[in-house]
Structure formats: structure tokens, C-alpha cells
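Colleague: this one's structure only:
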């Protein structure tokens, strides 16, 4: 328990995101009455999942889908990645900026899915995780650490995305691209520049998502 308390104290945003994902999945498991593919028999999963044709009626799915998972294995892999990578990025950026960048990354992954994979139902934190992997490179660079490990992590996961079945290609690429754009701002010296960059990227993504939801256009 001491280790958990220390983790939460040091990186509260990462702990909170993981807790929301785990609690959401547990609810779907209860609703579906299984520890297997909970997504397909859960009303919460249907409400939170991202699916293009249904998106105008559930625009919150652009964010909520990143907190929903297909089954226990899907959840476990993503949470391990989140707890390891998120910890390092949050410690570097600070909790507030990290949380803003994480939510923006969720929106970026969803925007890419709606643009290029409209008819495929999608859930999972991996879109945002791809953004965090890019941010981890920036965190290592800022600390003066060897960049080979985080770069290898990004390359390996991009390769896996193209080679594996059942993963969201466009969700992963959306997160990756969002992470790259955000990293142009996140590691600048000026706090105003860092926050302004995140706000600008978020505004662009929200405008696109609003258009996709039929708010205008």
C-alpha cells in the first residue's frame, strides 16, 4: 500500500486516469457478466465507445472511448504502459500540463479515427499512449538522458501497429501525430508558450470534432 500511496502522491493524474479506466471496465464486466469480451454486452461500453455513424448522437465518445477497453487483457496491457510511461511524462511536465496534454491526445486519436476509419467501433487508451511515447522522448531529451530506449519504444509500437490484427491503426497514428505536435510546445522554457500550444491544438481538434458531430458544416 505504501508503494501505491507514493505513486499517487508523485503522479496523481496518471493514477486518476488509470483508476477511471479500471472502474469503467469493472462496470462493463458486471453489466456483461463476464471477464472476457465485456465490451459487446455492456450499455456503458456502447455509450462510451467511438463509432462514426453514432458519433453525432454521442459526441462525448471522442474522449470517453479512450477510457473504455474490450476485455481484461486489453485493459491490463494499456494500464501497464500508462503507469510506466505516464509516470515519467507527468513528473517532467507537471500534473496540470500533463493532464491537459493527455486529454488533447485522446481527442487527437479520436479525430483521426473519425476521419479515416469512420465505420469501425473503437475503444482503448492506446491512442493517448502513443502520444505519451512521443512525449517520453521529449522528457528524456530534457533530462539529458539517452534517447535510444524511448525512440526504440516508439518504433517497436508503430511496427506492431502495422503488423498486428485487431488494433486501431488510425487511433494509434492519431495519438502519435498529436504527441509530435504537442511536443513542439511542451518542452519550451516559457510556461505561457507551453500552455498556449496545448490550448491551440485542443481548439483545432475540438473544432474538427464539432464539425464531425454536425454542430456546423
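Modeller: Okay, I see it. Predicted model, so just to flag it, every value in this text is computed and none were measured.

Colleague: Going by C-alpha atoms from here, please, whenever you check contacts or count neighbours.
Modeller: Fine.

Colleague: ok, now which ones touch the most centrally placed residue in the chain?
Modeller: By Cα atoms, centre = their mean, the chain has its centre lying nearest to residue 128, at 2.0 Å. If a contact means Cα atoms under 8 Å, 6 or more residues apart in numbering, then residue 128 has 66, 102-103, 105-106, 109, 172, 175 as its contacts.

Colleague: Put this next to the previous one:
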């Protein structure tokens, strides 16, 4: 009988390696890790990097040191001119309401000095979305479509919208002082003339040929004073306001440019409102 050598003991069983899960979505398994912080990230959290992927937090941290692109005059870079398309849509929708409902829309939104003096201050701006005819809205919409996107990309969404609204307010303010007290006026023409003035100033600032826009402004001013039934106050007030604001925005010093531009916009608003309140007091006194 021969003896057998004792059998060697079996190695202990190794525990299975735990599958890592995304640090933001613990229910999702993943073997991909952020190249910066080495945390596991799922496909929804992967951001392309120069090598591999990074997590959203590391991408945000890295972007803090990157200077954000700006438009020509300090606003955010504009891809799609959303403000222009929105203004066009509002004009069309209100005109559709005028067509369906009738004069009630005009009575509620039109600008007339006595109505503003009696406390209906919304008319100073709402009149810019009401139009008297198909030709009226077609011309203003065409002008906004042609000029608006260029200025929106030059100034950024917010500055451009402020320029548009304040130009409309500038036209209404001049109307407060020189239009008959009970004469209603409607249309975006004050704002459009403000954009005409602005694009002239911007073109000069960028050393571009301004003869075309100068001829356009001159022709429209001629029509303003030759054709009856057109509010010269809205056109002139909008033109002067738009040109002045565009100059303040375009020629603001680069150091603290945003501060200078905000001060110009707020200052213009304060001046226009002061003129409205002074005129409102005079109108109320005359009606007493």
C-alpha cells in the first residue's frame, strides 16, 4: 500500500469586482471616467474633451477662465434674432385680433394724449403693436425684418429690445406734446424710425457706407410730411431717440462699457417719463 501526497488546498474564492455607477445617476452602471476628476460618468453626463470625456462640473469649472464672446457693442453674441421674430409675431397677432374683434382693440391700445394724462400710461407703448391697415403693418414688418436682425446682432438681445421700446416711447412722448389731445395714433413707426436712426449711427461707427440708409430715412421723412394722416411726431420722436441711444451704446468707452450703456438707457427712460408726467399735468390742468 503506497501513501499519496496530501492534496494542496483550494485557493479562496475572489469576490466579484463591483461595477462602478455614475456619480450623478447612481442607478446607471458605467466604466467611463472623467479625465479630470476620475469620477464615473454615464453617457448623459459625458462631455467631449480634447482627450476622452469630462463630467459637467469639470467642464463648467474649466469654462470659468474662458472669456465669453461679446457682440460688437458689448451684448451677448446673437445667433437667432429671437427678439425681432417675437416683435414681428406680436404685431401680426394683434393685427389679427383687430381684424377679428374690430375697433375695440384700437380703442384699448392706441395712443392719445388725453388718455395718457388720465392715467392710461400703457398707451405710450401698446400703440406700437396696433396698425391701421394692411399696408401699414406690411411696411413696418418689412422694415423690422430687414433692419432688426442686424441691430440685434450688433447690440445683443437686451440692448436691442431696450432700443426698440425706448424709440417707441420717444415717438409717443413727442406726440404727448404736439398732437391734438383727442387724436389717436397707432403703429410701430416710431420704433422703426428709431431703428433707422440706430443703423445710421452704427454704420458710421463701423466706417460703413451710410448713403443708402440716409436716403431711406430722407425718403420716409418726406412721405411723413407730404402724405396726410401720418404722425410726424411719432416718426421724429422715434428717430431722434433711436439715434441718440445708438450713439450712447456704440460710442460708450470700453472700460466699464456695460455700466455706461445701462446708465444711458436708464437716463433716457427717466427723461422721457419726466416729459410725459410734466405734459400730463399740463393737460389735466387744461381740462379742469
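Modeller: Looks like it arrived, so ask away. Just so we're clear, the structure is a prediction, and the values are computed from it rather than from any experiment.

Colleague: Superposed, what's their TM-score?
Modeller: Here the superposed chains carry a TM-score of 0.86, computed using TM-score structural alignment, normalised by the length of structure 1; 201 aligned residues with a Cα RMSD of 2.0 Å.

Colleague: Which of the contacts of residue 128 of structure 1 fall within helices?
Modeller: 102-103, 105-106, 109, 172, 175 (DSSP state H).

Colleague: Using a markdown table, please lay out those residues together with neighbour count.
Modeller: Formatted as a markdown table, those follow (neighbours: other Cα atoms under 10 Å):
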| residue | neighbour count |
| --- | --- |
| 102 | 26 |
| 103 | 15 |
| 105 | 33 |
| 106 | 28 |
| 109 | 34 |
| 172 | 27 |
| 175 | 31 |
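
Colleague: and which of those is nearest to residue 204 of structure 1?
Modeller: Among those, residue 105 lies closest to residue 204 of structure 1 (Cα to Cα), at 12.2 Å.

Colleague: who's in contact with the corresponding residue of structure 2 for that closest one?
Modeller: Here residue 105 of structure 1 is matched to residue 167 in structure 2, going by TM-score structural alignment. By Cα under 8 Å, 6+ apart, the residues touching residue 167 of structure 2 are 190-195, 237-239, 241-242.

Colleague: Save those residues as CSV, and put in secondary structure and distance to residue 278 of structure 2 too.
Modeller: Listed next are those as CSV, based on DSSP: H, G, I helix; E, B strand; the rest coil; distance: Cα to Cα, whole Å:
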residue, secondary structure, distance to residue 278 of structure 2
190, helix, 21
191, helix, 23
192, helix, 26
193, helix, 25
194, helix, 23
195, helix, 27
237, helix, 17
238, helix, 19
239, helix, 22
241, helix, 18
242, helix, 22
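
Colleague: Make a ChimeraX selection of the buried ones in those.
Modeller: ChimeraX command restricting the contacts of residue 167 of structure 2 to the buried ones, with burial defined by 16 or more other Cα atoms under 10 Å:
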select :190,191,192,193,194,195,237,238,239,241,242
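
Colleague: ok, back up a step: tell me which two in the ones in helices among the contacts of residue 128 of structure 1 are the farthest apart.
Modeller: 103 and 172 (14.8 Å).

Colleague: quick one, what contacts the residue mapped onto residue 239 of structure 2 from structure 1?
Modeller: Using TM-score structural alignment as the criterion, residue 239 of structure 2 maps onto residue 176 of structure 1. By Cα under 8 Å, 6+ apart, residue 176 of structure 1 lies in contact with 127, 130-131, 133-134.

Colleague: what do you get for residue 179 of structure 1?
Modeller: Contact partners of residue 179 of structure 1, counting by Cα under 8 Å, 6+ apart, are 105, 130-135.

Colleague: Try it again at 7 Å.
Modeller: Counting by Cα atoms under 7 Å, 6 or more residues apart in numbering, residue 179 of structure 1 makes contact with 105, 131-132, 134-135.

Colleague: how far away is it from residue 51 of structure 1?
Modeller: 23 Å (Cα to Cα, to the nearest Å).
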